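Chemist: Sequence unavailable; structure follows:
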C-alpha cells in the first residue's frame, strides 16, 4: 500500500509494528461491510466512538463493528452517571477526524479510551487508520505508549 495516513506515520515513528489494510477502492460504508471486504472477523474489527458526559468530559470507546455501545455500561466504565454520543459535526473540530475515519491514535487531544473487553480475545485488532478507506491492524499491548486505555464490557449483549 502506497498511501500513508497520519496514524500510520505515528505508528512508524514510535516503532510500533502494524499491518495496513485498504478498502478505498470499494463502496463499503458499514463496519461489517469493511470487515467482509477485508476478509476479517467482524468481532476483530473495531469502530471508534466519541461520547460526552454531563460533566463535559469526552470519552472514546472502541467496540466491534457488529456491536452497539451500551451507553449505561459505558457511563459506568468511566464513572459517569450518563454519556451520549457526540454529534457528527462536532467530531472534526474535537478530534481532527471525520465520521467513518475516526481513530484513537492521533486525535487533536487525548481522551480517556475504553476498549470493549472482547478485544482481549484477539492477538491483534483492526481499527481506522484515520481516513475512510484505510484500517490498521495492531497488537493492543504495543499501543499502550501511544494512548492510554483500559478494557471494560461496554457493548450490548
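Modeler: That came in fine, so what should we check first? Computed from a predicted structure; not experimentally measured.

Chemist: make it CA atoms for all contacts and neighbour counts henceforth
Modeler: Noted.

Chemist: Tell me who's in contact with the residue most central in space within the chain.
Modeler: The centroid of the chain falls nearest to residue 48 when counting by CA atoms, centre = their mean (2.9 Å). Taking CA atoms under 8 Å, 6 or more residues apart in numbering, we find residue 48 in contact with 60-63, 102-104, 127-128.

Chemist: Check the secondary structure at the nearest residue to residue 86 once chain neighbours are set aside for me.
Modeler: The shortest distance from residue 86 to any non-neighbouring residue, by CA to CA, 6 or more residues apart in numbering, is to residue 51 (5.2 Å). Per DSSP: H, G, I helix; E, B strand; the rest coil, the secondary structure class of residue 51 is strand.

Chemist: Second structure follows, compare the two:
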C-alpha cells in the first residue's frame, strides 16, 4: 500500500491509528459508500470538507458522514464573516489531496481545522487516509490534540 502524507505524518509523530481499505466506486465517493463497503456505522465515519473564508484562507471541517455542514455555525465558530465551499478545481492546489481522498491530516497549506462535537462520543472515528480507498481509524482526542482542532456544533 502506498503511504500517503496523512499516514507518513501520523507515523512521524508516533500517533496510533489503524488503516482500513475499501473498494472505490468512482461514481460514489461519499461517506455512505464507505460505510457500506466497510460495514462501519455512518456515525463514526467523518468526511473532510475544504472551505474558504472571506480572506480566501483554507478552513477544514470534519463532520459525520450522514450530516451536512452549517456554514453559518462554522463561520461563527471560526470568527469569520463568511465561509464557502472550496471549488473542486482548487482542491488539490490547496490541500494536496483529491476529492474522495482528502484527509485533515497532512495538508501542506496553512489552515484551521474544525470537527463536529459528536466525534468525542466515540472511542474511534474513521476519516480519509489521504487517498481514495483508504481510511484511518483514530482516537478523536488524539486527532484533536495533534492537529489543534476546534470542536463545536457545525452541522445543520
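Modeler: Thanks, I have it. These figures come from a predicted structure and were not determined experimentally.

Chemist: Map the contacts of residue 48 of the first structure onto the second structure and name those still in contact.
Modeler: Compared against the second structure with both residues aligned by TM-score structural alignment, their matches' CA atoms under 8 Å, the contacts of residue 48 of the first structure retain 60-63, 102-104, 127-128.

Chemist: Can I get those in JSON lines including secondary structure?
Modeler: Below are these laid out as JSON lines (three-state DSSP):
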{"residue": "60", "secondary structure": "strand"}
{"residue": "61", "secondary structure": "strand"}
{"residue": "62", "secondary structure": "strand"}
{"residue": "63", "secondary structure": "strand"}
{"residue": "102", "secondary structure": "coil"}
{"residue": "103", "secondary structure": "coil"}
{"residue": "104", "secondary structure": "coil"}
{"residue": "127", "secondary structure": "strand"}
{"residue": "128", "secondary structure": "strand"}
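
Chemist: For the first structure, just list every one of the helices.
Modeler: 6-13, 31-37, 71-77, 88-95, 140-143 (DSSP state H).

Chemist: Reformat those as a markdown table; add distance to residue 152 of the first structure and mean neighbour count.
Modeler: Converted to a markdown table, these look like this (distance: least, CA to CA, whole Å; neighbours: other CA atoms under 10 Å):
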| stretch | distance to residue 152 of the first structure | mean neighbour count |
| --- | --- | --- |
| helix 6-13 | 24 | 15 |
| helix 31-37 | 21 | 18 |
| helix 71-77 | 6 | 18 |
| helix 88-95 | 22 | 14 |
| helix 140-143 | 14 | 14 |
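
Chemist: how much space between residue 53 of the first structure and residue 76 of the first structure?
Modeler: According to CA to CA, to the nearest Å, residue 53 of the first structure stands 11 Å off from residue 76 of the first structure.

Chemist: any common contacting residues for the two?
Modeler: Common contact partners of residue 53 of the first structure and residue 76 (CA under 8 Å, 6+ apart): residue 82.

Chemist: residue in the second structure matching residue 142 of the first structure?
Modeler: Under the alignment (TM-score structural alignment), residue 142 of the first structure pairs with residue 142 in the second structure.

Chemist: Distance of that match relative to residue 120 of the second structure?
Modeler: For residue 142 of the second structure, the distance to residue 120 of the second structure - CA to CA - is 11 Å.
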